[in-house]
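*Asks:* Predicted model, plus sequence, below.
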Amino acid sequence: MKEIFLEFDLFGSQIILRWFQVMAASGFLAALFLLKKRAKIYGQDPDKIETTLFYSMIGAIIGARALFVVRYWDENFANRPFSKIFAFQEGGLVFQGGLIGGLIIAYFICKRNKINFLTALDIAAPCIALAHAFGRIGCFLNGCCFGGRCSVDAIAVQYPKGSFPWTDHLKRGFIEPQAELSAAVHPAPLYSVFALVGVCLLLCYLSKKLAKPGMIFGLYFCVYSLWRIIVEFFRDDQDLTAGLSLAQYIAIGTFLLGCVIIVLCRRNRELDFPQLEKE
C-alpha cells in the first residue's frame, strides 16, 4: 500500500501521480459509462445528462474540499499558508461535502437544460455509489480514512512507515519511531467498497420497481446514510460529540432527508412515473 502510483520526470518537471487520483478518475469513467446507459433507459438525452455530471463533479470537488478544510482546519491548515487550502494534490476530500456541492450544481444545470431534477437524481444515484466505491479503493491504497485499531489478524492491515496511519500512531504512542509498520487497523475503506457496490446493484435492481421520480435517490440517501453511521464505528475519529462523529450526525440528517424524499415523492400525484425502457 503506497501513496504514489507513478512518479517520473517530464521536461525537467517531476510528475507525481497518486493512487487516489487514479481511482478518482477510474470512478468517474465507470460512473459515466453507467450514467449513459441509465439515461437511455429513462428516456433522457445522454449528452445532457453527461454535461450535468461534468459540472456536478466540479461542484462535488469544491464541496468535498470545503468540508474537509472546515473539519480539519486546526490539524492541517491553521498557521499554514493560505495556498494549502487549494493543494488538492495532497489529498483531503470529504464525500458528504462533495455530495452537497454536486447536488447544488446539478439542480441549476438541470433547470437550465429543462431536465426533471428528480429523474436526473434517480439516474445518477447508482452511479454516485459506484464512483464512491472506486474512491474508497483509492483511500485504502493512499492510507487516508484508515480504520481504528483491530485485533483480528485475519482482516487487520498495517501501513508502511511514513503513511498517514503510521504518522498518526507514532504521535499517539501506539508505535515506536523505529517501527516499520503502523499498528494493525480495520480496513475500513474496503468495508465501504463492498457496501457501495452492493448499494449500486440494489438501486439498479429497484429502478423499475420504485420508478416514481425521486424515490431511488431517496432510497440511496437512506441506505448509504445507514452504512455511514455503521462504518464510522470502525474508523478512528477522535473528535466525537456524545459518542458520535460529525460524519455520523450528517448521516443521521441525510437518512431522515431520504425518508422525507421517499414519502413526499410517493404521495405527490403530480409526479408521473417515467416509462422505463428495457435494457
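*Replies:* Structure's in. What do you need? Numbers count the residues shown, from 1 in each chain.
*Asks:* When you work out contacts or count neighbours from here on, use the C-alpha atoms and nothing else.
*Replies:* OK.
*Asks:* Name the residues that touch stretch 194-208?
*Replies:* Residues outside stretch 194-208 that contact it (C-alpha atoms under 8 Å, 6 or more residues apart in numbering): 122, 125-127, 129-130, 132-133, 216, 219-220, 223-224, 227, 276.
*Asks:* Sort out which of these are in helices and list them.
*Replies:* Judged by DSSP state H, helices contain the following of the contacts of stretch 194-208: 122, 125-127, 129-130, 132-133, 216, 219-220, 223-224, 227.
*Asks:* and the residues you listed, which are buried?
*Replies:* For those, a burial check counting by 16 or more other C-alpha atoms under 10 Å picks out 122, 125-127, 129-130, 132-133, 216, 219-220, 223-224, 227.
*Asks:* hey, where'd the helices end up in this protein?
*Replies:* 19-41, 46-71, 95-112, 117-142, 164-171, 188-206, 215-231, 246-267.
*Asks:* Just flag the most distant two among the contacts of stretch 194-208.
*Replies:* Trp227 and Leu276 (28.7 Å; C-alpha to C-alpha).
*Asks:* Show me how far stretch 122-133 is from its chain's centre.
*Replies:* On the basis of C-alpha atoms, centre = their mean, to the nearest Å, stretch 122-133 is displaced by 9 Å from the centre of the chain it belongs to.
*Asks:* show me what contacts Phe217?
*Replies:* By C-alpha under 8 Å, 6+ apart, Phe217 lies in contact with Leu118, Leu121, Asp122, Ala124, Ala125, Gly258.
*Asks:* residue contacts, the third one?
*Replies:* Right, the one you point to is Asp122. Contacts for Asp122 were tallied using C-alpha under 8 Å, 6+ apart; they are Ser207, Pro213, Gly214, Met215, Ile216, Phe217.
*Asks:* hmm, try it at 10 Å
*Replies:* Contacts for Asp122 (C-alpha atoms under 10 Å, 6 or more residues apart in numbering) come out as 38-39, 42, 203-204, 207, 210-220.
*Asks:* One more: the fourth one?
*Replies:* By C-alpha under 10 Å, 6+ apart, the contact list for Ala124 reads 31-32, 34-36, 38-39, 49, 52-53, 118, 130, 216-217.
*Asks:* let's bring in a second model and compare:
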Amino acid sequence: MLPNINIFGKDVATYMLCVLAGVFVSGIYVCRTAKKRGHDDNDYIVFLLIAAIGVFFGGHIMYGITQIRAFIEVVTHLSKYITSFTTFIGMVSYIFGGSVFYGGLLGGMLICVIYAKIKKLDLTEYSDICAGFVPLFHFFGRIGCFLGGCCYGIESSFGFITKDNTLNPSINGVVRFPVQLLEAALNLGLFFLLAYLLRKNKLKGGLFALYLLIYSVIRFFDEFLRGDSYRGFLFGLSTSQIISILLFVGAVVYFVCYFRRHKNTAKL
C-alpha cells in the first residue's frame, strides 16, 4: 500500500493523483477522437464537465444508500446523534462522505441524457466517443484504490500482504487477492475493445451499451473477490451486484431493440 506520496514536503494521496491522471489521459483520448471524427473538442469537454457533476452527486448519493442503516438510526434518534451544527455536518459526512462507482456512473448517464436533450445533441455519436472514457478512467481509479487501500480483496494464498492501511487497520498483515488490479486490467482491455470498434465504425450507437453489458458482468463476478462488506448486501448479493444485474438486463434489451432496428445495416 502506498496511500500517500511526499511531494515538496507535503503528503499527497496517491488515489487522488491516479484520479487526476485518469481524468487527464481519458480527456485527451476523447478530445483527440472527437477532432479526428470532425467534431469540436470543446463541445466534448463541456459534455464531460456536465457528466462530472452527475458523477459527483450520484456517487455520494449511492454511498448514502449503502449506509441506509446508519441513516435510519440517525433519523430515529436525532437528539442522540445531532447535538449541534458541527455534529450534524459530521454525520452527513459520515453517511454521504464516500463515493460508489455505480452511483457516479448512473448519475453521469442521467445528467448527460438530460443535457443532450436540452441541447439537441447527437447522443448516439457522443455516447460512442465517450464510451471509452469510462473504462480508461476507471483503470486509473482502480490503481488508485490498490495503492490507497480504500477497497481490498478476500484473504487468499495468492496476492499481496496489506501493510499500513489506516483506512482499514484490521486487514493489515493478511494476504489479499489483488482484485483492484484485476479489475483495472479488465477495464483497460475493455477500453481497447471500445476504441477499436469506434475506429472501425462498428456497432454505431451501441458502444456505451456494450460497455454496460461487459462491465456489468466483470463487476458482478469480481464482487465475489472483494473482502469488504460495508457496501450493503441484499438477498446475498452486494449493492453493486444488484445494479450489475439490472444494467446487464437493460443492455440486453437495448441490443435486442438495436438489432431489430438495424438488422440490415448493423456492423458487427
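*Replies:* The structure has been received and is ready for your questions. All of these numbers come straight from a predicted model, not from anything done at the bench.
*Asks:* Let me see the TM-score of these two.
*Replies:* The TM-score (TM-score structural alignment, normalised by the length of structure 2) is 0.83; 250 aligned residues with a C-alpha RMSD of 2.8 Å.
*Asks:* that older thread, identify the farthest-apart pair in the contacts of Ala124 of structure 1.
*Replies:* Farthest apart among the contacts of Ala124 of structure 1 - using C-alpha to C-alpha - are Leu118 and Leu130, which lie 19.1 Å from each other.
*Asks:* Now do the residue mapped onto Phe54 of structure 1 from structure 2 against Tyr115 of structure 2, distance only.
*Replies:* Under the alignment (TM-score structural alignment), Phe54 of structure 1 pairs with Leu49 in structure 2. Using C-alpha to C-alpha, to the nearest Å, one obtains 11 Å as the distance from Leu49 of structure 2 to Tyr115 of structure 2.
*Asks:* equivalent range in structure 1 for stretch 251-260 of structure 2?
*Replies:* Using TM-score structural alignment, stretch 251-260 of structure 2 lines up with residues 258-267 of structure 1.
*Asks:* swap that for stretch 129-142 of structure 2, sorry
*Replies:* Counting by TM-score structural alignment, stretch 129-142 of structure 2 corresponds to 123-136 in structure 1.
*Asks:* That stretch vs structure 2, mean deviation?
*Replies:* Here the mean offset of stretch 123-136 of structure 1 against structure 2 after fitting is 0.7 Å, by mean C-alpha distance after the TM-score superposition for structure 1.
*Asks:* If you count neighbours, what's buried in the match of stretch 251-260 of structure 2?
*Replies:* So, applying 16+ other C-alpha under 10 Å, buried residues of stretch 258-267 of structure 1: Gly258, Ile261, Ile262, Cys265, Arg266.
*Asks:* Also stretch 161-171 of structure 1?
*Replies:* For stretch 161-171 of structure 1, burial by neighbour count (16+ other C-alpha under 10 Å) applies to Lys161, Ser163, Phe164, Pro165, Trp166, Thr167, His169, Leu170.
*Asks:* which position in structure 2 aligns with the second one?
*Replies:* So that's Ser163 of structure 1. Mapped onto structure 2 by TM-score structural alignment, Ser163 of structure 1 lines up with Thr166.
*Asks:* Could you check how far its match is from Leu105 of structure 2?
*Replies:* Counting by C-alpha to C-alpha, the gap from Thr166 of structure 2 to Leu105 of structure 2 is 28 Å.
*Asks:* just to revisit the earlier point, so the match of Ser163 of structure 1 is in contact with Cys151, correct?
*Replies:* No - using C-alpha atoms under 10 Å, Thr166 of structure 2 is not in contact with Cys151, being 11.9 Å away.
*Asks:* which residues are common contacts for the two?
*Replies:* Residues touching both Thr166 of structure 2 and Cys151 (C-alpha under 10 Å, 6+ apart): none.
*Asks:* okay, which residue is most central for structure 2?
*Replies:* Phe101 (3.2 Å; C-alpha atoms, centre = their mean).
*Asks:* Could you find the closest non-adjacent residue to that residue?
*Replies:* Gly59 (6.0 Å; C-alpha to C-alpha, 6 or more residues apart in numbering).
*Asks:* what does that neighbour align to in structure 1?
*Replies:* Under TM-score structural alignment, Gly59 of structure 2 pairs with Ala64 in structure 1.
*Asks:* which residues does its match contact?
*Replies:* Ile58, Gly92, Leu93, Val94, Phe95, Gln96, Gly97, Gly98, Leu99, Ile100, Gly101, Gly102.
*Asks:* Show me which of these are buried.
*Replies:* For these, buried by 16+ other C-alpha under 10 Å: Gly92, Leu93, Val94, Phe95, Gln96, Gly97, Gly98, Leu99, Ile100, Gly101, Gly102.
*Asks:* Trace Leu237 of structure 2 over to structure 1, please.
*Replies:* In structure 1, Leu237 of structure 2 lands on Leu244 (TM-score structural alignment).
*Asks:* show me what contacts its match?
*Replies:* The contact partners of Leu244 of structure 1, by C-alpha under 10 Å, 6+ apart, come to Ile229, Glu232, Phe233, Asp237, Gln238.
*Asks:* if we can go back for a sec, save the buried residues of stretch 161-171 of structure 1 as TSV, and put in distance to Phe68 of structure 1 too.
*Replies:* Shown next, in TSV, are the buried residues of stretch 161-171 of structure 1 (distance: C-alpha to C-alpha, whole Å):
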residue	distance to Phe68 of structure 1
Lys161	24
Ser163	19
Phe164	16
Pro165	18
Trp166	21
Thr167	19
His169	21
Leu170	23
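*Asks:* What's the separation between the residue sitting furthest away from the middle of structure 2 and Phe146 of structure 2?
*Replies:* Farthest-out residue of structure 2 from its mean C-alpha position, per C-alpha atoms, centre = their mean: Ser79, at 35.8 Å. Using C-alpha to C-alpha, we find Ser79 of structure 2 at a distance of 39 Å from Phe146 of structure 2.
*Asks:* Neighbours of the closest residue to Val19 of structure 2 other than its chain neighbours, how many?
*Replies:* Nearest non-adjacent residue to Val19 of structure 2, counting by C-alpha to C-alpha, 6+ apart: Gly141, 5.4 Å away. Applying other C-alpha atoms under 10 Å, we find 24 residues neighbouring Gly141 of structure 2.
*Asks:* hang on, isn't Gly141 of structure 2 packed against Tyr15?
*Replies:* Yes - between Gly141 of structure 2 and Tyr15 there is a contact under C-alpha under 10 Å: 7.1 Å.
*Asks:* list residues touching both of the two?
*Replies:* Any residue near both Gly141 of structure 2 and Tyr15 by C-alpha under 10 Å, 6+ apart counts here, and that gives Ala21, Leu147.
*Asks:* what's the closest of the helices of structure 1 to Ser13 of structure 1?
*Replies:* For Ser13 of structure 1, the closest of those is helix 19-41, at 18.6 Å, according to C-alpha to C-alpha.
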